[in-house]
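> Build the 3D model from these lines:
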Amino acid sequence: MTAGYPFSAVVGHDDLRLALLLNAVHPAIGGVLVRGEKGTAKSTVVRGLAALLPAVAVVEGCRFSCDPAAPDPACPDGPHDGAAATRPARLVELPVGATEDRLVGSLDLERALTAGVRAYQPGLLSAAHRGVLYVDEVNLLHDHLVDLLLDAAAMGRAHVERDGVSVSHAASFLLVGTMNPEEGELRPQLLDRFGLTVEVAAARDVDARTEVIRRRLAFEADPAGFAARWAPEDTALAQRIVTARAALPSVRLPDKELRRIAALCASFDVDGMRADLVVARAAVAHAAWRGAAEVEARDVEAAARLALPHRRRRDPFDEPGIDEEQLQQALRDAEPDPPDPDGGPGSGNSSGNSDVDGPAENGEPAANGSPPGGGGDQAQPAAIPDPAFRARLLSVDGIGEGAPGRRSRARSGFGRTLRATEGHGHGLHLVGTLAAAAPHQLARGRTGAGIVLRRGDLRRAVREGKESNLVLFAVDASGSMAARKRMSAVTGAVISLLLDAYQRRDKVGLVTFRGDGAELVLPPTSSVEAAVTRLRRLSTGGRTPLADGLLRAHRTLATERLRDSRRRPLLVVVTDGRATVPLRADPVADALRAAGLLAADGVASVVVDCERGPVRLGIPARLAAALSGAHVRLDELSADHVTGVVRAARSAA
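Model (predicted):
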């Protein structure tokens, strides 16, 4: 087997390495979410950790990795009386395209069809028990699967109720998820379920980048030799994990540090009590990792840096990370009151230091430094909606086959089963298959317990779930004050849709046209942070190249159709129709011809009429007719009205 990249050989990423090691010491912390741009060694570090974990003693032959010293009394393979065996801790990877039965397990079809008995086939949760469950691109995993694995991680057990099977088994594992925020965010409810979070980025220091290249090339040239050179450091870390695990139950958490944790979490105004518990567990693990007998202020600070950044986000507009000044002030405010002169020496040390567990001789990762928080331009984006300015649910009539999401009805590989079919479906429909085969058993000469099947008996499941959609705004940004007011309203509507879309896995894009041409200022995206950044930069003024704006929208949708033909689009055109920039000769005729291209592609559309004044040319209405879409006036351009129009247009489509 090819040697993996050693954990100790990773350059930098001190916070990430510390977060993983703390979870290895105390899995009840709740796992690690690793956020960062592509190509930052996220997967490499996670895979390197698995090699450090202690070997696992298991009951020989148990599919659920029961501990011989304390077997699970409810284990589906129990009761156990077999011999014990030892195996390495597993790293189980959950692919983005995994199905629910692959994750939690399902009916054992082979035994059901051949022996006629109901038996359970374990899934990935059972394989990950007492090991590491690694989910790359967790933000792209379907929400109901994320819910399932987070429930199992929190309870330490997996409960399966499906296909006539009712099973509960132990599922205690170190959960690690990685994600690229540019590809979309996790819902706040799911973010909170991860114990710790770390932001990673490629080093900007030339020396550090040089060392990364040097080590990687050396590993690729001789994986075994490279791993052997780093084996002493990895061995030392592995032994520290064992030592810290053994010491963990005896580490004392003084009341003053408990109060510090409570005050710290309260100062960051986090929801619920999960943050307090995670910080407490992580602080205890950090103290055990240091070899200390009790938790100190520096342990609480290190834990807070890792446990609070993702919990202080109230909505997708909040910057990730934790503000260093706020953290230090909160730690100072949480210091116990000094005792009176007769009360003896003060207790505890100030936690304002930042050199928590600096790099040590044996490869110990540091916890100093935190993800940047709240940085960048502090100017508010235009027309940030108030709490009442929310988007209603958008949905497309009919049943599509789009990308997984939480909006419109769709036939897909997930969701509830509607019926069995001989044609296209997703997965085997067991009951339908057995029902199709049952009438023919006598003619097929069945004599035993098994059932005799033929290819023609097989039935597939028709399932109905939810899909995501693409909403593309094409906005007239010409003119001066009137256009700026128009842009403010549209920006508010787009932001409202983004708030909703980020939870429902939609994509939202924005084309603006002004001056001499059109610009795709917001490529179709599910990343709310990226969207808001682009929306802040919108500008207005100049003439109205309406035809060019429609053509740019047409090209954008055509490109998205090539990327994913299943995602159904909606085009929202916001304009006064006073086209002043021709493509050929007549700017209005050019715009109507461009609209015809969109209509020919079957794009559902709505035109928001911004025309004002005593003399109105009625071009927006003609444009809506050319698009075969709906037509509404500008005074209806609020979040409620826009989403209502969108829904009507989709129904018409």
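> For the rest of this, base every contact and every neighbour count on C-alpha atoms.
Noted.
> my read: residue 219 touches residue 226, true?
Yes: applying C-alpha atoms under 8 Å, one finds residue 219 in contact with residue 226, separated by 5.3 Å.
> what are the ranges of the strands in the stretch 301-450 of the chain?
404-421 (DSSP state E, counting those that start in this stretch).
> Do you have the helices of it handy? List them.
324-333, 430-437 (DSSP state H, counting those that start in this stretch).
> Return the distance of the shortest one from the chain's centre.
Meaning helix 430-437. 37 Å (C-alpha atoms, centre = their mean, to the nearest Å).
> Other residues contacting that helix?
When contacts are taken as C-alpha atoms under 8 Å, 6 or more residues apart in numbering, the neighbours of helix 430-437 outside the stretch itself are 420, 451, 452, 453, 454, 457, 458, 459, 460.
> Tell me the one of those nearest residue 514?
Proximity of the contacts of helix 430-437 to residue 514 was ranked by C-alpha to C-alpha; the top entry is residue 460 with 51.9 Å.
> what about that closest one, how many neighbours?
Each residue near residue 460 was counted by other C-alpha atoms under 10 Å, and the total is 20.
> Equivalent analysis for the one 5 residues further on, please.
For residue 465, the tally of surrounding residues (other C-alpha under 10 Å) stands at 22.
> Kindly report the same for the one 4 residues further on.
Residue crowding around residue 469 was assessed by other C-alpha under 10 Å; the count is 26.
> One more: the one 5 residues further on?
One way to gauge burial is a neighbour count; for residue 474, by other C-alpha under 10 Å, it gives 25.
> do the same with residue 574
Residue 574 has 25 neighbouring residues, counting by other C-alpha under 10 Å.
> in a helix, that's where it is, yeah?
No: counting by DSSP: H, G, I helix; E, B strand; the rest coil, residue 574 is not found in a helix; it is strand.
> looking at the helices of the stretch 301-450 of the chain, which is closest to residue 603?
When those are compared for distance to residue 603 using C-alpha to C-alpha, the nearest one is helix 430-437, at 37.5 Å.
> Okay, and residue 287 sits in which element?
Secondary structure assigned from DSSP states H and E places residue 287 in helix 274-290.
> Now do the buried residues in that helix.
By neighbour count, with 16 or more other C-alpha atoms under 10 Å as the criterion, the buried positions of helix 274-290 are 274-289.
> Sequence B follows; please return its structure for comparison with A:
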Amino acid sequence: MPSRPSHYPFSAIVGCDAEPLDDLGLALVLASVSPEIGGVLVRGEKGTAKSTAVRALASLLPPVRVHRGDRFSTDPDDPAQESPDGPFGTGVPVEARPVRLVELPVGATEDRVLGSLHLEQALTHGKVSYEPGLLARAHRGLLYVDEVNLLHDHLVDLLLDAAATGRATVERDGFSVEHAARFLLIGTMNPEEGELRPQLLDRFGLTVEVAAPADPAARVEVVRRRMAYDADPAAFAERYRAAEEALAARIARARAGLGRVLLSEAALLKIAQVCAAYEVDGLRADIVTARTAVAHAAWAGRTSVTSADIRRAALLALPHRRRRNPFDAPGIDEEILDRILGGEDPPPDPPPPGPDGGPADDGGDGGSGPADPADTGPEPGESPGTAEDGPAPGTPDGPGPAEPEASHGADPDPATPAEPDARAPAPAPGAAPVGAAAPYRTRKLTVRGTGEGADGRRSRATGTRGRRVGAAPPGPGTGSSLHLVETVRAAALRPRDGGRLRLHPRDLRVAVREGQETNLVLFCVDASGSMAARKRMTEVKTAILSLLLDAYRRRDKVGLVTFRGRAAELVLPPTRSVDIAAARLDGLPAGGRTPLAEGLLEAARVLRRERLRDPRTRPLLVVVTDGRATGGPGAVGRAFGAADHVAGLGVTTVVVDGESGPLRLGLAADLARRLGADHLPVSEVSAEGLGAAVKERAA
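Sure thing, here's the model as predicted:
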């Protein structure tokens, strides 16, 4: 196999250079052996060879046969696949070419992914011609998306459709094209930059978590190899040529032996028990685990699936499917897996029935001997003891070790008391953070007006996606989809030298579309003593957590500013990473004075900074307070001055009034008038009320 010095060799990656392969190498290899598994998602911190491993994988795959000149790479041996460039007669030669690795940029347009009208043919010759996109190029190859969690929603929808149907359909600009689009989808992401949409997450067959090695010797080896590759890529690739050829040959053998691997009924039952024990949604997990187990058996050179194959398959196929929401940590409890599999291989399927309807004679004792050893052990999850004997001692259901006698005189461990002391003093106000309740589904929040932010699923905006509402010359805020009718109309309205219509670059018009954008929801939360009541803070935290979950689904940013004591703090910088956000919110304390002015000014600084970073992102500011500004003389005046400053930013704001009791000063209402914000009374400050309040359409 010819060397490819432009790519780092797969077998030179630490972890992929020895048997057994690490999780990253094994997941990529198994998905290559059986593409029906559904692709691989690689999660990990930056600098962990995620992209290097993916780019090196393509050189290990066997070449594909295509018709010469076929831009859609249809299989000549599959009559069901029809190419838009066809039909191809017997005179068109068939050739073998390497598997393509197609990279999908996160900023790609829909036209680039699906294909579009060939502008040169349309404008020069007046001919409607289709230019294939990235999905056509990736057919029978690898489609790689780096930072897949940052992919725009409209591109995610396209990938979901193609992954589900294996085809791409284009209906636009006067032409209709449908072609096959079956590819091995590989995505890499850094969880710190945000999570992946659940629909796309479930489409990845396998997922792996990667991290930099902790062993200093392994880190030294990584650096040594990388420096050697950078110094002389060709010589480095030649050093690993034999290992690359052996690995490619093993992948080819595993592919060829895939159909000979036996997946017994007992193995299928074990897989079903594992998936049911982890309470995964749907049946895709069962199918993917079964396919992965078969691929692992073929990779190991076996002809039947064993418990080891099922275990490895479950560890790769289930962690990302058991997450009920993005706040759940990925991973699975391996003790459950060990208890179900029991370390024993599934028994083979029973022999076919004999002539009399009973089992065929296999030379045994006719069934008079002892039962199958697999049937004498406990059922999965059952204790070793029998039902009559009761649970075995020391098991979770059985009696534990005897309690120590009181006469021993040993004092109980103060760190682990059996019962909490009801007479113990309560913690000081603000000392212990108040937790949030379970998040709930929220209504949609929109910001007034029409923006030009990034494609999302929240507020109205003009951009590259949505319904077509007009046409304009190409420029910022417009899409790349040609509006052919308006282009011809602009050329017709321009004075002409002769009777023939000629198109000039200034006549070009592109479609203006109205869709939806993402937004920044910034909370400015009063965490002072007047707001420190446990129930109130629980409701506030629950509402923020729920909005964070909603923002995750809609691809929004969420930030959190709190003020208490003498200062304000940006507890959560604007982010899409729900894992980090949930952790910061859970540890939020309450108590002390109310520096309202400092909180508003800190929120204003965050909004100005985010506006500089991305002027198109429109924010919504939610201030949760009772309006009582304390902290010295002039605190109220400073708070109103800060409110005037925030109002000058032109940000849509909602003030949630946390004042309670029979005597109400109405300070939050005055603050809302200063801010030009909506004011919501305390009766709506509840888990449901606050969630509804901050998601009302801003007037």
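> give me the stretch of the second structure that the helix holding residue 287 of the first structure matches.
Here helix 274-290 of the first structure aligns to the second structure at residues 284-300, judged by TM-score structural alignment.
> so how far is the matching stretch from its chain's centroid?
The gap between the average C-alpha position of stretch 284-300 of the second structure and the chain average comes to 22 Å, counting by C-alpha atoms, centre = their mean.
> ok, residues contacting it?
With C-alpha under 8 Å, 6+ apart as the criterion, stretch 284-300 of the second structure contacts 30-31, 33-34, 36-38, 205, 250-251, 254-255, 257-258, 261-263, 268, 271-272, 275, 303-306, 309-310, 312-314, 317-318, 321.
> Helices - which of the residues you listed land there?
Counting by DSSP state H, the part of the contacts of stretch 284-300 of the second structure found in helices is 30-31, 33, 250-251, 254-255, 257, 268, 271-272, 275, 309-310, 312-314, 317.
> Of those residues, just the buried ones, ChimeraX syntax please.
Selecting the buried subset of these in ChimeraX, with 16+ other C-alpha under 10 Å as the burial test, is done by:
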select :30,31,33,250,251,254,255,257,268,271,272,275,309,310,312,313,314,317
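> Aligned to residue 435 of the first structure, what sits in the second structure?
Taking TM-score structural alignment, the alignment pairs residue 435 of the first structure with residue 489 from the second structure.
> Also residue 127 of the first structure?
Structural alignment (TM-score structural alignment) places residue 127 of the first structure against residue 137 in the second structure.
> Quickly find the element holding its match.
Counting by DSSP H and E, residue 137 of the second structure is found in helix 134-138.
> helix or strand right after that helix?
strand 142-146.
> List the superposition-based mean deviation of that next one with respect to the first structure.
Once the two are superposed, strand 142-146 of the second structure sits an average of 0.5 Å from its aligned residues in the first structure (mean C-alpha distance after the TM-score superposition for the first structure).
> so which of the helices of the stretch 301-450 of the first structure comes closest to residue 342 of the first structure?
Evaluated over the helices of the stretch 301-450 of the first structure, closeness to residue 342 of the first structure peaks at helix 324-333, with 23.2 Å, by C-alpha to C-alpha.
> And that closest one, what does it pack against?
helix 255-267 (3 or more C-alpha pairs under 8 Å, 6 or more residues apart in numbering; DSSP states H and E).
> Check the mean deviation of the helix it packs on from the second structure.
On superposition with the second structure, the mean distance recorded for helix 255-267 of the first structure (mean C-alpha distance after the TM-score superposition for the first structure) is 1.3 Å.
> Stretch 208-216 of the first structure too?
When the second structure is overlaid, stretch 208-216 of the first structure sits 1.7 Å from its aligned residues on average, using mean C-alpha distance after the TM-score superposition for the first structure.
> and the longest helix belonging to the second structure, which stretch of the first structure?
Longest helix of the second structure, by residue count under DSSP H: helix 534-554. Under TM-score structural alignment, the counterpart of helix 534-554 of the second structure in the first structure spans residues 484-504.
> any idea how far residue 180 of the first structure is from residue 272 of the first structure?
Residue 272 of the first structure is 27 Å from residue 180 of the first structure, where distance means C-alpha to C-alpha, to the nearest Å.
> and if you look at residue 174 of the first structure?
Using C-alpha to C-alpha, residue 174 of the first structure is found at 20 Å from residue 180 of the first structure.
> quick one: which of these two has more around it?
When neighbours are counted by other C-alpha under 10 Å, residue 174 of the first structure and residue 180 differ, and residue 174 comes out ahead with 26 against 21.
> how about whatever residue of the second structure lines up with that one, what does it touch?
Residue 174 of the first structure maps onto residue 184 of the second structure when the alignment is built from TM-score structural alignment. Residues touching residue 184 of the second structure, when contacts are defined by C-alpha under 8 Å, 6+ apart, comprise 31, 32, 35, 38, 39, 140, 141, 142, 143.
> rerun at 7 Å
Shown here is residue 184 of the second structure, whose contacts under the criterion C-alpha atoms under 7 Å, 6 or more residues apart in numbering are 35, 38, 39, 141, 142, 143.
> out of those, what pair is the most spread apart?
Greatest spatial distance among the contacts of residue 184 of the second structure (C-alpha to C-alpha): 38 and 141, at 12.7 Å.
> Looking at neighbours, which among the contacts of helix 430-437 of the first structure is most surrounded?
Neighbours were tallied for each of those (criterion: other C-alpha under 10 Å), and the maximum of 25 neighbours falls on residue 459.
> if I line the two up, what does that one land on in the second structure?
Counting by TM-score structural alignment, residue 459 of the first structure corresponds to residue 509 in the second structure.
> which residues does that match contact?
Contacts were defined as C-alpha under 7 Å, 6+ apart; by that measure residue 509 of the second structure touches 471, 472, 473, 474, 482, 483, 486, 487.
> Next, see which of these are matched by contacts in the first structure.
When these are mapped onto the first structure through the alignment and contacts are counted by both residues aligned by TM-score structural alignment, their matches' C-alpha atoms under 7 Å, the preserved ones are 471, 472, 473, 482, 483, 486, 487.
> isn't the first one right up against residue 511?
Think residue 471 of the second structure. Yes: A contact is recorded between residue 471 of the second structure and residue 511 when judged using C-alpha atoms under 7 Å, the distance being 4.5 Å.
> Give me the common contacts of the two.
With contacts taken as C-alpha under 7 Å, 6+ apart, residue 471 of the second structure and residue 511 have residue 483 as neighbours in common.
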